[in-house]
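[1] missing the sequence, but the structure's below:
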């Protein structure tokens, strides 16, 4: 009888742990994301699905990187595919996809990385690749020759 009572008491605890998940990264908000882009920050956007185990592993590693006190650490956002479907369609995103932005420019994308070293390499490789490129010029007004 005691075993049955313990089992009945523990089932709700274990059952709710699988359905309830603590969100660890900052949730995608268009206003905050746009402000960070206008400031020229480096941003990593993770597309997440609630049924994706790889996304949860990736999220844990991203949280560790975000907790570092390095001033070069980028800002991290998480977009849930079921809530941000238009954003996912815009970038043809799949679960566990990471997008790296520098300001408003998309400079890197990768899917399925769960290793901390590989994630850091993606960020640094994307930044180094974008450094040599000039910023796009604004369009000039057309003035006819005299």
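    Okay, I see it. The structure displayed is predicted, hence computed values, not measured ones.
[2] going forward, measure contacts and count neighbours with C-alpha atoms only.
    OK.
[3] where do the strands sit along this protein?
    26-27, 42-48, 75-80, 97-102, 105-111 (DSSP state E).
[4] tell me the helices and strands packed up against the last one.
    With contacts taken as 3 or more Cα pairs under 8 Å, 6 or more residues apart in numbering; DSSP states H and E, strand 105-111 sits against strand 97-102, helix 116-131.
[5] deepest of the ones you listed, which one?
    When the helices and strands packed on strand 105-111 are scored by mean count of other Cα atoms under 10 Å, the highest mean neighbour count falls to strand 97-102 (a mean of 23).
[6] okay, the angle between that one and helix 116-131?
    40 degrees (axes from the mean of the first three to the mean of the last three Cα atoms, to 10 degrees).
[7] which one's the longest helix in the chain?
    In the chain, with assignment by DSSP state H, the single longest helix is helix 2-19.
[8] distance check, residue 47 against residue 7.
    37 Å (Cα to Cα, to the nearest Å).
[9] residue 130 too?
    For residue 130 relative to residue 7 (Cα to Cα), the value is 56 Å.
[10] okay if I get the strands of the chain as a markdown table plus distance to residue 117?
    A markdown table is the format used below for these (distance: least, Cα to Cα, whole Å):
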| stretch | distance to residue 117 |
| --- | --- |
| strand 26-27 | 22 |
| strand 42-48 | 15 |
| strand 75-80 | 17 |
| strand 97-102 | 15 |
| strand 105-111 | 14 |
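[11] dropping in the other structure now:
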């Protein structure tokens, strides 16, 4: 059994009474993706119409109470929430796609496969045709409720 596991590329990692099989190549890829996301996140924290130098970012992470009001507002109230929301939205879209592919057992599955996209489109179209005075904010909500 152990030889077959090693031949398949897995390496055992033991924790107390449990054993975890890891594939080093997949672990390296996952670590490089996480490091790339971290580097891009730090880069996007420092760039914008009001640039923040690396020293200000370091001071913000280590001692935020010593920062000025404007850089603290820009960093913690504008840029950081946007970056976190982008990461969470990307992760949720990836999970939704993986769920769709595993449910349909189709590696090329998309929302159009089971009519999700078409159902949302028809509800938005009906909203525009029958209730033209309704504000624009209701269109995405109607599409979301139909999907």
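    Nice, thanks for sending it over. Quick caveat, the model's predicted, so the values are computed rather than measured.
[12] any idea what the TM-score comes out to?
    Between these two chains, after superposing, the TM-score reads 0.24 (TM-score structural alignment, normalised by the length of structure 1); 54 aligned residues with a Cα RMSD of 4.0 Å.
[13] picking that back up, out of the helices and strands packed on strand 105-111 of structure 1, which gets nearest to residue 53 of structure 1?
    Of all those, it is strand 97-102 that lies closest to residue 53 of structure 1, at 12.9 Å by Cα to Cα.
[14] need the contact partners of the closest one.
    37, 40-48, 106-112, 123, 126-127 (Cα atoms under 8 Å, 6 or more residues apart in numbering).
[15] between the helices and strands packed on strand 105-111 of structure 1, which one is closest to residue 76 of structure 1.
    Across those, closest to residue 76 of structure 1 is strand 97-102 (Cα to Cα), at 9.4 Å.
[16] what's the angle from the closest one to strand 105-111?
    160 degrees.
[17] closest one to residue 57 of structure 1 among the helices and strands packed on strand 105-111 of structure 1?
    Nearest to residue 57 of structure 1, of these and by Cα to Cα, is helix 116-131 at 10.4 Å.
[18] packing partners for that closest one?
    Looks like helix 116-131 of structure 1 contacts helix 53-66, strand 97-102, strand 105-111 (3+ Cα pairs under 8 Å, 6+ apart).
[19] would you mind finding the most buried of these?
    strand 97-102 (a mean of 23).
[20] any idea of the angle that strand forms with helix 53-66?
    Using the same axes, to 10 degrees: strand 97-102 of structure 1 against helix 53-66 is 30 degrees.
[21] hang on, residue 41 of structure 2 packs against residue 82?
    No - the pair residue 41 of structure 2 and residue 82 does not pass the contact test of Cα atoms under 8 Å, sitting 10.2 Å apart.
[22] dump the helices and strands packed on helix 116-131 of structure 1 to TSV, plus distance to residue 32 of structure 1.
    Converted to TSV, those look like this (distance: least, Cα to Cα, whole Å):
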stretch	distance to residue 32 of structure 1
helix 53-66	17
strand 97-102	14
strand 105-111	16
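[23] wait, which of these is closest to residue 119 of structure 1?
    helix 53-66 (8.0 Å).
[24] report how many residues lie close to the closest residue to residue 83 of structure 2 other than its chain neighbours.
    Spatially, and ignoring its direct neighbours in sequence, residue 83 of structure 2 is nearest to residue 41 (6.7 Å; Cα to Cα, 6 or more residues apart in numbering). For residue 41 of structure 2, the count of nearby residues is 16 (other Cα atoms under 10 Å).
[25] right, and the helix or strand after the helix or strand harbouring residue 41 of structure 2?
    Element membership of residue 41 of structure 2, judged by DSSP states H and E, is helix 24-46. Per DSSP H and E, the first helix or strand lying C-terminal to helix 24-46 of structure 2 is helix 54-62.
[26] the inter-axis angle of that next one versus helix 24-46?
    110 degrees.
[27] pull out the buried residues from the helix or strand following helix 54-62 of structure 2.
    With elements assigned by DSSP H and E, the helix or strand that comes after helix 54-62 of structure 2 is helix 69-73. Using 16 or more other Cα atoms under 10 Å as the test for burial, helix 69-73 of structure 2 gives 71-72.
[28] right, and the helix or strand after helix 69-73 of structure 2?
    helix 80-104.
[29] buried stuff in that following helix?
    Neighbour counts over helix 80-104 of structure 2 (16+ other Cα under 10 Å) mark 80, 83, 97-98, 100-101 as buried.
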